[in-house]
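Colleague: using only what follows, build the 3D model:
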Amino acid sequence: MSESQFNDDSYWLEKLTPEQYRICRQKGTERPFTGEYWNEFSDGTYLCRGCAEPLFTSNTKFDAGCGWPSFYQPANKEVIKEILDTSHGMFRTEVVCRKCGSHLGHVFTDGPAPTGLRYCINSASIDLQKE
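Modeller: Modelled structure (predicted):
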């Protein structure tokens, strides 16, 4: 997969469902408690829906009660890019896949130990590869 594909809208329109496209490429969000993985606790690795980059592992997933898959750290800090998000009159930190730029969700500072972080991720942005 070349980086130029990641900048080609037709690539994304073919690869993703309309809902995945809205979330991953247009920075949308899914309604809480509706995504495929909000209540999934099988062992495995969560890959980027756009490029299959390993983003999170099941051993860092926890139930935050927010209705979205939540993790206290990425599989590797280098796979996530953080961006200041001031949309909707809020100050939040957006997280995107560093490899393909897909919108994943946001990170908050109200998570559990050991990091104190809560990566609140859209199910439409990830794909669970079960062990």
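Colleague: for the rest of this, base every contact and every neighbour count on C-alpha atoms.
Modeller: Fine.
Colleague: nearest residue to E131 in space, please, no chain neighbours.
Modeller: Spatial nearest neighbour of E131, excluding adjacent residues (Cα to Cα, 6 or more residues apart in numbering): G44 at 4.8 Å.
Colleague: ok, H106 touching C97?
Modeller: No. Look at H106 against C97 with Cα atoms under 8 Å: they stay out of range, at 11.6 Å.
Colleague: so these two - more neighbours on which side?
Modeller: Each of H106 and C97 has its neighbours counted (other Cα atoms under 10 Å); C97 has more, 26 against 20.
Colleague: residues near the residue nearest to E131, how many?
Modeller: 14.
Colleague: and the residue minimising distance to the centre of the chain, what does it touch?
Modeller: The chain has L104 as the residue nearest its centroid, 2.8 Å off, counting by Cα atoms, centre = their mean. Applying Cα atoms under 8 Å, 6 or more residues apart in numbering to L104 gives the contacts 23-24, 94-97, 121-122, 125-126.
Colleague: which element is it on?
Modeller: strand 103-108 (DSSP states H and E).
Colleague: next secondary structure after that strand?
Modeller: For strand 103-108, the succeeding helix or strand toward the C-terminus, using DSSP H and E, is strand 118-121.
Colleague: to check against the first, give me the structure of this:
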Amino acid sequence: MNDKPSIPAKDVDWRDRLSPEQFRVAREGGTEPAFTGCYWDHHEPGLYRCVCCGEALFRSGEKFDSGSGWPSYWQPTDEAAVRTIEDHSHGMRRIEARCTRCDAHLGHVFPDGPPPTGLRYCINSASLDFEADDSI
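Modeller: The predicted structure is shown next:
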């Protein structure tokens, strides 16, 4: 049995399912202001899931304090959970992170993270749901 939510096909369905801020960030590619999201300074053990489809994206054990004001992780739960694409918006070249399952905008990936990957997945809290788990 698949306990993941179905993936809406239309924006109107996403708007019914998400808060206005979640919709703006996850479905329209927005960014929340630094140091404002509910998970940037969150330290409870558990799993961070896609706010849109429930896909497992990041574990608390891979989260680190980057000083950026957004939740930061050095790797996703599985390489297949997060896809990356080049983003040339705002006159910059960046690597955008998206949920592979539902194509939600998560944030961006930068090459200034800690070992062992050297990556910093800089993710918007509005794109995440948290599931507490003391075993993680």
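Colleague: wait, which of the contacts of L104 of the first structure is closest to Y11 of the first structure?
Modeller: C24 (12.8 Å; Cα to Cα).
Colleague: what's that closest one aligned with over in the second structure?
Modeller: By TM-score structural alignment, C24 of the first structure lines up with A26 in the second structure.
Colleague: my guess is its match contacts L128, does it?
Modeller: No. If you go by Cα under 8 Å, A26 of the second structure and L128 don't touch, sitting 9.0 Å apart.
Colleague: show me where the second structure has helices.
Modeller: Along the second structure, counting by DSSP state H, helices occupy 11-17, 20-22.
Colleague: quick check: the first one aligns to which part of the first structure?
Modeller: This means helix 11-17 of the second structure. Counting by TM-score structural alignment, helix 11-17 of the second structure sits on residues 9-15 of the first structure.
Colleague: in the matching stretch, what counts as buried?
Modeller: W12 (16 or more other Cα atoms under 10 Å).
Colleague: how about stretch 124-131 of the first structure?
Modeller: Buried-residue list, stretch 124-131 of the first structure, by 16+ other Cα under 10 Å: 124-128.
Colleague: possible to save these as CSV with distance to F71 of the first structure?
Modeller: Formatted as CSV, these follow (distance: Cα to Cα, whole Å):
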residue, distance to F71 of the first structure
A124, 15
S125, 14
I126, 12
D127, 14
L128, 13
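Colleague: strands - which of those residues land there?
Modeller: Residues of these located in strands (DSSP state E): 126-128.
Colleague: quick check: closest non-adjacent residue to E21 of the second structure.
Modeller: A126 is the one closest to E21 of the second structure (Cα to Cα, 6+ apart), at 6.7 Å.
Colleague: ok now do the one you found, which residues does it touch?
Modeller: 21-22, 25-26, 32, 37-38, 51.
Colleague: select from the residues you listed the one having the most neighbours.
Modeller: A26 (28 neighbours).
Colleague: state the distance from it to R49 of the second structure.
Modeller: 12 Å (Cα to Cα, to the nearest Å).
Colleague: so where do the strands sit in the first structure?
Modeller: 44-48, 54-57, 61-62, 70-71, 80-85, 92-97, 103-108, 118-121, 126-130.
Colleague: equivalent range in the second structure for the fourth one?
Modeller: If I follow you right, that is strand 70-71 of the first structure. Using TM-score structural alignment, strand 70-71 of the first structure pairs with 72-73 in the second structure.
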